[in-house]
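# here's a sequence, model it:
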Amino acid sequence: MKLHDFFRSGTSHRLRIALNLKGIGYEQIAVDLRQEAHLRPEFKAINPQQLVPALDIGDAILTQTPAIIEWLEEQFPDPALLPPGRLDRAHVRALAAVVGCDIHPVNNRRILEALRHRFAADDAAINAWCGTWIAAGFDAYEALREAHGAGGRFSFGDAPTLADAYLVPQIESARRFKVDLGRWPMLARIETHCLELDAFEKAAPAAQPDAA
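Next comes the predicted model:
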């Protein structure tokens, strides 16, 4: 498999975690968003949406991390990133969606670039914007995890799931936008347990070859 990604991209980060948790090897092909590489014709030919990541599986190119990770779960079911019970799977998917649907989309690069160039937002305004939606999402995540997380060390129980693959990159992003994470001790504990695993440590932005 060939993974077209960018070290600091939250969506790329979550896919790296999922691939690592499943023990799937992949070749990384850096798409440098800082150099607008995603806007070049050669990458548009790979992903018409011009977003990372894109996963080349040989006979197809997969885009959009929710779809890619669901495909991985079906194609490589062990170890599972979703619990066995239908209701439990719904709870885990809901936690992932708090990040993937409600926090990340309004804080991703193209939104922030529009705020900078069309509305003259400076760094302080960008951080305040991102912090607003991160805080609302993390408040909800902690409440949902408390209600439905089945205890344990991770977002759901004692094994990492889809939810953790979404959560950890969003915590990384929150630090970049100078969000005070002291407000969410439960999430901090979950992150600590995740980062004890090689799958998460090796997926971290700083560990990627294009991070230099």
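# going forward, measure contacts between C-alpha atoms and count neighbours the same way
Will do.
# who are the contact partners of P53?
Counting by C-alpha atoms under 8 Å, 6 or more residues apart in numbering, P53 touches 3-6, 11-12, 15, 63-65.
# I should have written A207 there, sorry.
Going by C-alpha under 8 Å, 6+ apart, A207 touches E201.
# let's compare: structure for the following, please.
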Amino acid sequence: MLTLYSYWRSTTSYRVRVALNLKGLPYRTVPVDLVAGAQRAPDYVAQNPIKGVPTLLLEDGRALTQSLAIMAYLDDIAPDPALLPEDAFQRAQVLAAAQVIATDIHPINNLKVVSRLKTQHGLTADEGTEWMRHWIAEGLQAYQALLPTGPAFSFADVPLLCDLCLVPQLYNAHRWGVDMTPFARLLDIEQQALRLPAFDAARPENQPDAN
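Here you go, the predicted structure:
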């Protein structure tokens, strides 16, 4: 069985949980308490040198890191349902939208960045929250501008890789109090997604380490 090292509120772990669920791949979850610093334990760092989550441990003991790479691997070993379209242009569109979340929003809003801004640069708690809101809103605006009208999800009537990135980021947007008024299209996608068992089971509040 696959083993997913995860933190309940980690949006990157959330993405991978949805992918595993959509593809019907059985896995067990091992919580990694990021707030307590468990990701810096030497035995964990040996598997994930970036000291983050998720880490996917394969049955043969090999480890994979980085959510997009893990989801690409899962798409290769369990191609149905596919997370990327076959058409080259559509595939690139989906990857571009996914990367708005994964490379533009997430890296400057994760725990270690905001913690360093507070401890090394004097950012207050309120300023930290405003930092989060600003960059999330700017990224969501860009994401929404990339989307066609019509599909139930971002680019199709089924969830694709970018939707697996979007829904966890929307969880963070709600958590940090982002004004969601401009993002009706994204909220519609979120509503559609959370009706699906694969997304619902992956919600942070449904994880074994939720508190």
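# TM-score for this pair?
Remark: TM-score between the superposed chains equals 0.96 [TM-score structural alignment, normalised by the length of structure 2]; 209 aligned residues with a C-alpha RMSD of 1.0 Å.
# distance check, the residue located most distally from the centre of structure 2 against S115 of structure 2.
Using C-alpha atoms, centre = their mean, the residue of structure 2 lying farthest from its centre is G122. It sits 28.1 Å away. According to C-alpha to C-alpha, to the nearest Å, G122 of structure 2 stands 10 Å off from S115 of structure 2.
# which one of the contacts of P53 of structure 1 is nearest to Q35 of structure 1?
F6 (11.1 Å; C-alpha to C-alpha).
# check which helices and strands the top helix by length along structure 1 sits against.
Across structure 1, the longest stretch assigned as helix under DSSP state H is helix 123-148. Counting contacts by 3 or more C-alpha pairs under 8 Å, 6 or more residues apart in numbering; DSSP states H and E, helix 123-148 of structure 1 is packed against helix 86-97, helix 109-119, helix 162-176.
# if we use 10 Å, what do you get?
helix 86-97, helix 109-119, helix 162-176, helix 185-195 (3 or more C-alpha pairs under 10 Å, 6 or more residues apart in numbering; DSSP states H and E).
# from the chain's centre, how far out does it sit?
15 Å (C-alpha atoms, centre = their mean, to the nearest Å).
# can you check stretch 98-118 of structure 1 too?
Using C-alpha atoms, centre = their mean, the offset of stretch 98-118 of structure 1 from its chain centre is 13 Å.
# end to end, how far does that stretch reach?
Using C-alpha to C-alpha, the end-to-end distance of stretch 98-118 of structure 1 comes to 27 Å.
# which stretch of structure 2 is it matched to in the alignment?
Stretch 98-118 of structure 1 corresponds to residues 100-120 in structure 2, going by TM-score structural alignment.
# quick one: which of the helices and strands packed on helix 123-148 of structure 1 is nearest G25 of structure 1?
Of all these, helix 162-176 comes closest under C-alpha to C-alpha, at 17.0 Å.
# taking helix 185-195 as reference, get the angle to the closest one.
If you take axes from the mean of the first three to the mean of the last three C-alpha atoms, to 10 degrees, helix 162-176 of structure 1 sits at 110 degrees to helix 185-195.
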